[in-house]
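Peer 1: Just to be clear, the model below is a prediction. Sequence and coordinates:
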Amino acid sequence: MTSSHPFGRALCAMVTPFTSTGELDHAGARRLARSLVAGGCDGLVLNGTTGESPTTSDAEKSALVETVCAEVGDRAHILAGIGTADTRHTRALARDAERAGAHGLLVVAPYYSRPPQADVEAHFLRIADAARVPLMLYDIPARTGTRIEPATLVRLAAHPRVAAVKDCAYDLLGSAKVIARTSLAYYSGCEELNLPLYAVGGAGFVSTVANVAPGPVRAVLDAYDRNDRNGRDARAASVRAHQRVLPLAEAMMAAGLPGAVTAKALLARLGQPGGPVREPLRPAGRGTADGLLRLYDALTAPRVNPQG
């Protein structure tokens, strides 16, 4: 069946802005959230991987959600990352995020301990039973060491608060099978798969690149939908838009540095809030930042119509 869009289509995995001294930057978070929504994001995911969740405290996580919800919560879906390796801690973070105003919860598979699938399923059910808002499950085995297997996702889809998946499993066949068998909304968490996943029934994306280029990233889906509605070939315009994004996406996400590092480096060059990363991450070098800015300029430069 076709996925709905419970959290919108174009979601940004927002960085967590810090001040120059490393404290949570509330003013910067408000400014960045406004800019992202104005740029085309209809959802913001806070306290995820790009949000440096491993190095922010529980209190900072709640404060960021509260700040962003107060600023743009009436115009965008706000999801809070709450996933940890500890079921009890994750449930506590779910309650904190709900009190702070989150519209949904991003819950990563429990990491490091590598639980079997029955335990992974039980973990998510415990969170879903305790939650009052819908969940987006986060499948990223390269980081967690644990896959949420397609069969497990099919079973979890029966829970009324399990609404979506952020898909970083790099298994398009498995994802397509779950989409076909459930009503789960699939969101690509890998820039290069935004269009392919959307084409097989995905709901949209959760994008790190959207921190700096929300319009071009969203344009891929807009082109696909526009062509589809008009009854024309849905490939040409959307494929061109997808291909335009890929060089910057590759530099930000597949060149050896974490997305939080590259996103903050480019945000700084663009005069946008972001601030430093927290250790153990270290800032990108000048050459990296220069290269990112060149790719950004190429992506956002006005296009010349060869037909005049």
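Peer 2: Now that the structure is in, tell me what you want to look at.
Peer 1: going forward, measure contacts between C-alpha atoms and count neighbours the same way
Peer 2: Will do.
Peer 1: What segments of the stretch 201-308 of the chain are helices?
Peer 2: 214-229, 236-253, 259-269, 286-300 (DSSP state H, counting those that start in this stretch).
Peer 1: and among those helices, the most buried is which?
Peer 2: Comparing the helices of the stretch 201-308 of the chain on average neighbours per residue, with mean count of other CA atoms under 10 Å, the densest one is helix 259-269 at a mean of 23.
Peer 1: Give me the distance between the helix or strand where A92 lies and the centre of its chain.
Peer 2: Secondary structure assignment for A92, by DSSP states H and E: helix 87-100. Using CA atoms, centre = their mean, to the nearest Å, the mean C-alpha position of helix 87-100 is found 19 Å from that of the whole chain.
Peer 1: where's the residue minimising distance to the centre of the chain relative to L79, distance?
Peer 2: For the chain, the residue whose C-alpha lies nearest the mean C-alpha position (CA atoms, centre = their mean) is V206; its distance is 2.8 Å. Using CA to CA, to the nearest Å, we find V206 at a distance of 11 Å from L79.
Peer 1: Give me the common contacts of the two.
Peer 2: V45 (CA atoms under 8 Å, 6 or more residues apart in numbering).
Peer 1: Excluding sequence neighbours, find me the nearest residue to A94.
Peer 2: Nearest residue to A94, sequence neighbours excluded (CA to CA, 6 or more residues apart in numbering): I82, at 6.1 Å.
Peer 1: my bad, P110
Peer 2: Ranked by CA to CA, 6+ apart and with sequence neighbours excluded, the top spatial neighbour of P110 is A85, at 4.4 Å.
Peer 1: Okay, one more to line up with it:
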Amino acid sequence: MADSDIRDRPFGTLVTAMVTPFTSDGEVDFETTAALADKLVRDGCDGLVVSGTTGETSTLEDSEKEDLFRVVAETVGGRAKVIAGTGTNHTSHSVEMARRAAKAGADAQLVVTPYYNKPTQGGVVGHFEAVAAATDLPIMIYDIPGRAGIPIATETMFRLAEIPQVLALKDAKADFAAVTRVLANTTLDVYAGDDGLTLPWMAAGAVGLVSVSAHVATARFRALIDAAAAGDFAEARRLHFELDPIVRAVMTHIPGAVSAKQILKMQGVLPSAAVRLPLVEPDAVEMESVLADLAEAGWDFSQNEA
């Protein structure tokens, strides 16, 4: 872990992986995107991922992604880091998206492991080297084997950490032993990539969280990050347990992008919870499970179900 102050990071410390708001007819709602970005920053986020998994990147056109990068950068630039989701399983396409992100004003990029292809670890290194060489944007690696199909081996992470633009890791592997080795043997800023693992990851030295659930409980996640960073683990544990049913509501029943949009609509933040196929809005049974967890957290949306 780098030694600079925890709030002085190239990616921020509380980073929300933003949903992409759509109109009821499926078009990107740029006005609502700007309003959501502004709200998240005012409520405590110092970094925003744009067009990541939660942003439904796989169903966005490249031109839509570039416009999203630009809109969010124009809205929160100077107040929070704008982190463009540029990674794909096609290296030259990822290079092109990195260049578009830089042109649009992004501060950094989130680059996922090449998915589906299942490259060797040598191919993983070659992919990140090519993306890094395309621009000067700092890179946060996104290690998520459950989606990518392969993990990034710890020894490979050591090699990637030597690339000058690679400064951070979003760890969604849930392997505490592996992340401990990365923290101990590299200067990478490590971020929890699972909302429910923020506390243990920060206790080991991670600098923050890249979150979906922070859409709907931003201030409490900000408080958790700050308490853990200050070494106040009694307060951090209290917030961890308080946030648990909210994390379950967002992350365990339906895709996070879907649940986050539903809750944001119920909170009056989004006018529409529309998603693009193959994602669909929840059925009644699925929504009951989400609402039950929210009720456990003391949130009652029974009168305004989406």
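Peer 2: Now that the structure is in, tell me what you want to look at. Quick caveat, the model's predicted, so the values are computed rather than measured.
Peer 1: Can you pull the TM-score for these?
Peer 2: Put the two chains on top of each other and the TM-score (TM-score structural alignment, normalised by the length of the second structure) is 0.92; 294 aligned residues with a CA RMSD of 1.6 Å.
Peer 1: What's the residue nearest to the centre of the first structure aligned with over in the second structure?
Peer 2: Structural correspondence for V206 of the first structure with respect to the second structure (TM-score structural alignment): V210.
Peer 1: I figured its match was touching A192, is that so?
Peer 2: Yes: the pair formed by V210 of the second structure and A192 meets the contact definition of CA atoms under 8 Å, at 6.3 Å.
Peer 1: who touches both of these two?
Peer 2: Where contact means CA under 8 Å, 6+ apart, the residues bridging V210 of the second structure and A192 through contact with each are K170.
Peer 1: The stretch 101-250 of the first structure: strands as residue ranges?
Peer 2: If DSSP state E, counting those that start in this stretch is used as the criterion, the strands of the stretch 101-250 of the first structure fall at 104-108, 135-139, 162-167, 185-188, 204-207.
Peer 1: For the helices of the stretch 201-308 of the first structure, give me JSON lines that also has distance to S57 of the first structure.
Peer 2: Supplementary listing: these in JSON lines, determined by distance: least, CA to CA, whole Å:
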{"stretch": "helix 214-229", "distance to S57 of the first structure": "28"}
{"stretch": "helix 236-253", "distance to S57 of the first structure": "25"}
{"stretch": "helix 259-269", "distance to S57 of the first structure": "17"}
{"stretch": "helix 286-300", "distance to S57 of the first structure": "28"}
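Peer 1: wait, which of these is closest to R34 of the first structure?
Peer 2: Among the helices of the stretch 201-308 of the first structure, helix 214-229 comes nearest to R34 of the first structure, with 12.0 Å by CA to CA.
Peer 1: what does the closest one contact?
Peer 2: Helix 214-229 of the first structure is contacted from outside by 10, 12, 36, 39-41, 195, 198, 204, 209-210, 233-235, 237-239, 241-242, 245, 299-300, using CA under 8 Å, 6+ apart.
Peer 1: My guess is the residue nearest to P110 of the first structure contacts P115. True?
Peer 2: No: between A85 of the first structure and P115 there is no contact, the gap being 9.8 Å when judged by CA under 8 Å.
Peer 1: ok, back up a step: mean distance, the helix holding A92 of the first structure to its aligned residues in the second structure?
Peer 2: Once the two structures are superposed, the average separation between helix 87-100 of the first structure and the matching residues of the second structure is 0.5 Å (mean CA distance after the TM-score superposition for the first structure).
Peer 1: Not counting sequence-adjacent ones, nearest residue to the match of V206 of the first structure?
Peer 2: Using CA to CA, 6+ apart and skipping residues adjacent in sequence, the residue nearest V210 of the second structure is V15, 4.6 Å away.
Peer 1: so which helix or strand takes in the one you found?
Peer 2: In this structure, V15 of the second structure is located in strand 14-17 according to DSSP H and E.
Peer 1: tell me the secondary structure for the equivalent of the residue nearest to P110 of the first structure over in the second structure?
Peer 2: When the two structures are superposed using TM-score structural alignment, A85 of the first structure falls opposite N89 in the second structure. Here N89 of the second structure is recorded as coil under DSSP: H, G, I helix; E, B strand; the rest coil.
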